[in-house]
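> would you be able to build a 3D model of this:
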Amino acid sequence: MSFKNSRAERSTITRDTVDLEKGTENIYQSIVMLSKRANQINVDLKEELTQKLAEFASTTDNLEEIFENREQIEISRFYERLPKPAAMAIDEFERGELSIRAIEG
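Okay, here's the model as predicted:
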């Protein structure tokens, strides 16, 4: 998934719980599904950010050699401006891109 093209809300909005339970007929099951998807998105975002920032990693521990890197700051700001993983998960759910699999136990 491309997080750069996410159409999720960047600020908090009020959600109707009836809308959240439409896909599963159970609000608790919907919340669990959204929570798990938000965790997956968060892990993916963190890995992507870590890989991009690893390019700027310094092998020396000398404080005098630490300096601001404009490109590194811009990458960090981009990720800070992205919608929150929970908002991305809700957006995917509302667009019908998420489904739940029942595990027989």
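> switch to C-alpha atoms for all contacts and neighbour counts from now on
Will do.
> most distant residue from the middle of this structure?
Glu64 (35.0 Å; Cα atoms, centre = their mean).
> now do the SS call for that one.
Of the three states, Glu64 takes helix according to DSSP: H, G, I helix; E, B strand; the rest coil.
> what's near enough to touch the residue lying closest to Ala86 once chain neighbours are set aside?
Leaving out its chain neighbours, the residue that sits closest to Ala86 by Cα to Cα, 6 or more residues apart in numbering is Ala38, at 4.8 Å. Residues in contact with Ala38, defined by Cα atoms under 8 Å, 6 or more residues apart in numbering, are 85-89.
> this one as well, want them side by side:
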Amino acid sequence: MNYKKTNASKTTISRDTKDLSKETENIYKTISILSKRARQIGVEMKEELLEKIDEFATTNNSLEEVFENKEQIEVSRYYERLPKSTSIAIQELIEGNVYHRVPEPENDIDFPDVNDEEKENQSEIVQKDKK
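Presented below is the predicted three-dimensional model:
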């Protein structure tokens, strides 16, 4: 996705929680979805930033000479001015561009009951391990 052309706000905006949680009907699920999407966006943006910075990297191993690479600084500033990943995720949710699904619960596994004798043996084993 092209994050440079997003309509997300660069500043903090108060949002109506009812509007955000329309689709899930639960604000906590909505927050979970938004946090996962924001994390995905953040990782993608960071990878893209590191690729662009590596293009301008110089291989100078001298510890005495520290100089600023102007191209790297400009690229970094550009990415700092972009909307934050949480703002982009919220905008995507509002526009209906976020897909999420609820996985079906797995079947419960019935374990046989352990009889008292086996419980005693297990507790003895645990105690022996502690010594």
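> quick one on the thing from earlier: relative to Asn26 of the first structure, how far out is the residue nearest to Ala86 of the first structure?
18 Å (Cα to Cα, to the nearest Å).
> can you tell me the closest non-neighbouring residue to the most centrally placed residue in the second structure?
Taking Cα atoms, centre = their mean, the centroid of the second structure lies closest to Arg39, which sits 2.2 Å from it. Take Arg39 of the second structure and drop its neighbours on the chain: the residue closest to it by Cα to Cα, 6+ apart is Ser85, 7.3 Å away.
> neighbours of the one you found, just the number please.
22 (other Cα atoms under 10 Å).
> kindly report the same for the one 3 residues further on.
Per other Cα under 10 Å, the neighbour tally for Ile88 of the second structure reads 23.
> SS state for it?
Applying three-state DSSP: Ile88 of the second structure is helix.
> tell me the counterpart of it in the first structure.
Under the alignment (TM-score structural alignment), Ile88 of the second structure pairs with Met88 of the first structure.
> check whether that match really touches Ser6, as I assumed.
Yes: with contact defined as Cα atoms under 8 Å, Met88 of the first structure counts as touching Ser6 (6.9 Å).
> alright, calling it a day.
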